[in-house]
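In: generate a structure from the sequence data that follows.
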Amino acid sequence: MSIQPIGPVAGPLRITGPAEVGGTAAPSGTAEVFGNLLTQGVDTLQQTQANADSLAVKAATGDLQDAHDYMAASTEAALATQMTVAIRDKAVAAFTEIMRMQA
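Out: Take a look at the predicted model:
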């Protein structure tokens, strides 16, 4: 009786990212992935602000059943805007620092 190998042994696990992002093939470069993340973040910010705006209109017209919904959406939109501005400021500062580096 001899022992037969089961098959090739795989190497270490390599994480390559999702196969598809937004219905298209996965981006090949890090810059594209970063760009997609930024785009998704801005889209999410716009959706959050649109939700807060629609609840504000409902509150102004008297159609809003619970004022807490508007307050929560308004606070969420404000915090998302502040975070986006902070990320932008950090990115600009990092870019400026990179440009100051000597080759």
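In: hey, let's count contacts and neighbours off CA atoms from now on
Out: OK.
In: regarding this protein, what is its longest helix?
Out: In the chain, taking DSSP state H as the definition, the longest helix is helix 67-100.
In: which elements pack onto that one?
Out: Other elements packing on helix 67-100 under the criterion 3 or more CA pairs under 8 Å, 6 or more residues apart in numbering; DSSP states H and E are helix 30-61.
In: how about the helix it packs on: buried residues?
Out: 45, 48-49, 51-53, 55-56, 59 (16 or more other CA atoms under 10 Å).
In: quick one, the longest helix of the chain and helix 30-61 angle?
Out: 150 degrees (axes from the mean of the first three to the mean of the last three CA atoms, to 10 degrees).
In: one more, so I can put them side by side:
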Amino acid sequence: MENGFITPIRAWGSMSDISGAGEAEKKGGQSQLFQNIFYNAVQDVRSTEQNLQKQQYLLATGQTDDPHTLQIAASEAQLATNMLVQLRNKALDSYNELMRISL
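Out: Reported below is the predicted structural model:
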């Protein structure tokens, strides 16, 4: 069968196989990857909130032809915020679990 546009499934060998992880390891290891995950999540929340505010402004001033984009922007902002909160909760749970480990 021709390879074409279908990418074969392959197992991940390590975290460095994830896209972008190789550069993170060069700059400071796994902590840099962990930091990038949170940084990207915060940036996503900021950008979706800005988009929501823009859509609210456009709807309020009558400059939009499709008011459904406001609901889409609100859903995206809520989803991004929920994702960041869940990342924070999981990080705190992991930290608390590490603190319970006795050496």
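In: tm score of chain vs chain?
Out: Both chains were compared after superposition, and using TM-score structural alignment, normalised by the length of the first structure their TM-score is 0.72; 88 aligned residues with a CA RMSD of 2.5 Å.
In: hmm, back to that, take the buried residues of helix 30-61 of the first structure and lay them out in TSV including distance to residue 90 of the first structure.
Out: Rendered in TSV, the data for these read as follows (distance: CA to CA, whole Å):
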residue	distance to residue 90 of the first structure
45	18
48	22
49	22
51	27
52	26
53	28
55	31
56	31
59	36
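In: sorry, back to before: what about the longest helix of the first structure, how far off from the second structure?
Out: Average distance, helix 67-100 of the first structure versus aligned residues of the second structure after superposition (mean CA distance after the TM-score superposition for the first structure): 0.8 Å.
In: quick one on the thing from earlier: nearest to residue 65 of the first structure, of the buried residues of helix 30-61 of the first structure?
Out: Ranking the buried residues of helix 30-61 of the first structure by separation from residue 65 of the first structure, with CA to CA as the measure, puts residue 59 on top at 8.3 Å.
In: show me what contacts that closest one?
Out: Applying CA atoms under 8 Å, 6 or more residues apart in numbering to residue 59 of the first structure gives the contacts 67, 70.
In: what do we get in the second structure for it?
Out: Taking TM-score structural alignment, residue 59 of the first structure has residue 59 as its aligned residue in the second structure.
In: its match and residue 102 of the second structure, how far apart?
Out: Residue 59 of the second structure sits 57 Å away from residue 102 of the second structure, taking CA to CA, to the nearest Å as the criterion.
In: how about residue 35 of the second structure?
Out: Here the criterion is CA to CA. By it, residue 35 of the second structure lies 26 Å from residue 102 of the second structure.
In: residue 77 of the first structure versus the residue nearest to residue 67 of the first structure when sequence neighbours are not counted, what's the distance?
Out: By the measure of CA to CA, 6 or more residues apart in numbering, the closest residue to residue 67 of the first structure outside its immediate chain neighbours is residue 59, 7.2 Å from it. According to CA to CA, residue 59 of the first structure stands 16 Å off from residue 77 of the first structure.
In: got the contact list for the nearest residue to residue 73 of the second structure once chain neighbours are set aside?
Out: In space, and not counting its chain neighbours, residue 73 of the second structure is closest to residue 52: 5.0 Å by CA to CA, 6+ apart. Contacts for residue 52 of the second structure were tallied using CA under 8 Å, 6+ apart; they are 70, 73-74, 77.
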